[in-house]
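Engineer: sequence-free structure coming up:
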């Protein structure tokens, strides 16, 4: 079981960050022993990949694992304005174009390698294949398999918040790994019904991302204004998060600690991938990962009807 750093924030997720701030986030992760880093072209129109590559450039290549994604090509576009409609505070110099074709996947990986400054990708994932399911399964996954055979990428699979789509990929494509985002968390566990058992049976590694549900579980005491699914958290979920936090406090732990530990407890989960807005948050998350809540918390949450 390992802890990974989600790198959407390196692409200015929600707000601008300097190159130095982003380098400090990666440095803090490295110092905390984190060696898995997840990014995507989608994150900041390529900015996340460029910044991650720069931050890792002086590290021994065999000492870390990088995953990135395919499915959205970045086409130059002089549209003006910013990309905040898609969540990133960057100039809108490119537009995203869905493309799971063989040529599109190969081009995407080639461009990611250039932005990252790497000669290979350790893990390549179909990104949100539910948006183009037929193309992703018929063309995208075989294209990744070709690249794996050529040694350009290592493990292959898919990343999505659609647990049903990921279960279909496990059944039809035999991936090495899947990344499930926000669907196996302390707050909600739809991936537990079909996806995780299928992965365990098939020997497919699960990368559990979005374990804070976009931020709702990231603080000790949930409050109005915290995000869920990249928007304001609905009041019903905010109340549920508050009940979870109260139960955690009764066991001498915190909501974010339990959120990380819950995902890590499932035997199919190979890594928990957590984002961070600052170097301090990275250090906090690493400390929480290293000191999980007491075992008595889990049956208590079940008795309270919170799991």
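Structural biologist: Now that the structure is in, tell me what you want to look at. Predicted model only: the values in this text are computed from it and were never measured.
Engineer: all contacts plus neighbour counts: C-alpha atoms, from now on.
Structural biologist: Noted.
Engineer: from residue 95, how far off is the residue most central in space within the chain?
Structural biologist: For the chain, the residue whose C-alpha lies nearest the mean C-alpha position (Cα atoms, centre = their mean) is residue 209; its distance is 4.1 Å. In this structure, residue 209 and residue 95 are 25 Å apart, going by Cα to Cα, to the nearest Å.
Engineer: where do the helices sit along the stretch 51-200 of the chain?
Structural biologist: With DSSP state H, counting those that start in this stretch as the definition, the stretch 51-200 of the chain shows helices at residue ranges 102-116, 133-135, 141-150, 163-173, 195-202.
Engineer: rebuild those as a markdown table, extending it with mean neighbour count and distance to residue 37.
Structural biologist: Putting these into a markdown table (neighbours: other Cα atoms under 10 Å; distance: least, Cα to Cα, whole Å) gives the following:
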| stretch | mean neighbour count | distance to residue 37 |
| --- | --- | --- |
| helix 102-116 | 20 | 12 |
| helix 133-135 | 15 | 26 |
| helix 141-150 | 18 | 19 |
| helix 163-173 | 19 | 21 |
| helix 195-202 | 19 | 22 |
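Engineer: excluding chain neighbours, what is closest to residue 249?
Structural biologist: Computed as Cα to Cα, 6 or more residues apart in numbering, the closest residue to residue 249 that is not its neighbour in sequence is residue 255, at 7.9 Å.
Engineer: that neighbour contacts residue 261, correct?
Structural biologist: No. Taking Cα atoms under 8 Å as the contact criterion, residue 255 and residue 261 are not neighbours in contact, 9.9 Å apart.
Engineer: put this next to the previous one:
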């Protein structure tokens, strides 16, 4: 498990709209700095987002921030060119390229991006542990949603899982997260707002257009539309009040949304009894 003070309860995802047309580079930088001012220390990105553009943006934004002040997570397995390769050599090449784009000599957490259970080989794990011994990474983990998470828990060598945490989780998915926590892994929740109701509005920014395009894409691909589970604030409150995740990621292009999320986290933490 990663030390309890290793990162904040609320994380910020430099993914999606921050990897290209959804937000300008200046807007991404301002949001990252705002997040830090609001007490966010956990930042997640990956080479697959915008062919490395998301990592470049995060690296540039953090250039003037003391390294000990933030916890940076990136991924390997789905590479900057979009191809998938979880061989030990490809993961090492991906990590080295990520460090260059992030302008860092190490990352705090390297997550394998959606590996199949049988891709978590002894050779790959030894290579990850070698990265840690060399100081290139501090912690290792797996990002996914199914059997790869079960395998990661079973192996007992990973420090963290990144997985969906929202009110739509099945009982089996909830039990998996509880098992991960009981086994000593840190859990970082993603897709926290899945199912949250979105008030209709006229797109007023590049970010709004990006989100609208994602919704249209989902409809064109005929993804089933599940019932809503409340407002975005309700969804975040639910994820933070459950025993499943140490931290939850937020993804936004709006400073007001980021501030509201941080305020909600602060209010919930203020209500928790001190030990």
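Structural biologist: Yep, it's here. What you see is a predicted model; the values in this text were computed from it and never measured.
Engineer: before we move on, back to that, quick one: contacts for the residue nearest to residue 249 of the first structure?
Structural biologist: Under the criterion of Cα atoms under 8 Å, 6 or more residues apart in numbering, the contact partners of residue 255 of the first structure comprise 217-221, 244-245, 248-249.
Engineer: redo that, cut-off 10 Å
Structural biologist: 186, 212, 216-222, 241-249, 261, 293 (Cα atoms under 10 Å, 6 or more residues apart in numbering).
Engineer: and the residues you listed, which of them are in helices?
Structural biologist: 241-249, 261 (DSSP state H).
Engineer: buried ones among those?
Structural biologist: Neighbour-count burial (16 or more other Cα atoms under 10 Å) applied to those gives 241-248, 261.
Engineer: of all these, which comes closest to residue 25 of the first structure?
Structural biologist: Each of these was scored against residue 25 of the first structure by Cα to Cα, and residue 261 proved nearest at 21.5 Å.
Engineer: what lines up with that closest one in the second structure?
Structural biologist: Residue correspondence, TM-score structural alignment: residue 261 of the first structure in this structure matches residue 237 in the second structure.
Engineer: do residue 290 of the first structure as well
Structural biologist: In the second structure, residue 290 of the first structure lands on residue 266 (TM-score structural alignment).
Engineer: ok, back up a step: rebuild the buried ones among the ones in helices among the contacts of residue 255 of the first structure as TSV, extending it with distance to residue 272 of the first structure.
Structural biologist: What follows is these, written out as TSV (distance: Cα to Cα, whole Å):
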residue	distance to residue 272 of the first structure
241	20
242	23
243	23
244	20
245	20
246	24
247	22
248	20
261	9
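Engineer: name the nearest of those relative to residue 129 of the first structure.
Structural biologist: Minimum separation from residue 129 of the first structure among these (Cα to Cα) is found for residue 261, which lies at 27.7 Å.
Engineer: residues touching that closest one, list them.
Structural biologist: Contacts for residue 261 of the first structure (Cα under 10 Å, 6+ apart) come out as 185-186, 211, 255, 272, 288-293.
Engineer: wait, what's in contact with whatever residue of the second structure lines up with residue 176 of the first structure?
Structural biologist: Structural correspondence for residue 176 of the first structure with respect to the second structure (TM-score structural alignment): residue 159. Residue 159 of the second structure sits next to 1-3, 109-111, 138-142, 152-153, 180, 183-187 when contact means Cα under 10 Å, 6+ apart.
Engineer: could you tell me which of those residues belong to strands?
Structural biologist: Mapping the contacts of residue 159 of the second structure onto strands (DSSP state E) picks out 109-111, 138-142, 186-187.
Engineer: whichever of these end up buried, select them in ChimeraX.
Structural biologist: ChimeraX command restricting those to the buried ones, with burial defined by 16+ other Cα under 10 Å:
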select :109,110,111,138,139,140,141,142,186,187
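Engineer: closest one to residue 120 of the second structure out of the ones in strands among the contacts of residue 159 of the second structure, please.
Structural biologist: When those are compared for distance to residue 120 of the second structure, the smallest value, 9.6 Å, is given by residue 142; criterion: Cα to Cα.
Engineer: residue in the first structure paired with residue 139 of the second structure?
Structural biologist: Aligned against the first structure by TM-score structural alignment, residue 139 of the second structure finds its counterpart in residue 155.
Engineer: quick check: closest non-adjacent residue to that match.
Structural biologist: Using Cα to Cα, 6+ apart and skipping the chain neighbours, the partner closest in space to residue 155 of the first structure is residue 123 (4.7 Å).
Engineer: show me what residue 40 of the first structure lines up with in the second structure.
Structural biologist: By TM-score structural alignment, residue 40 of the first structure lines up with residue 46 in the second structure.
Engineer: in contact with that match, which residues?
Structural biologist: Listed by Cα under 10 Å, 6+ apart, the contact set of residue 46 of the second structure reads 13-15, 19, 52-56, 73-80, 94-95, 98, 102, 110-111, 113.
Engineer: so which helix or strand takes in it?
Structural biologist: Residue 46 of the second structure belongs to no helix or strand when assigned by DSSP states H and E.
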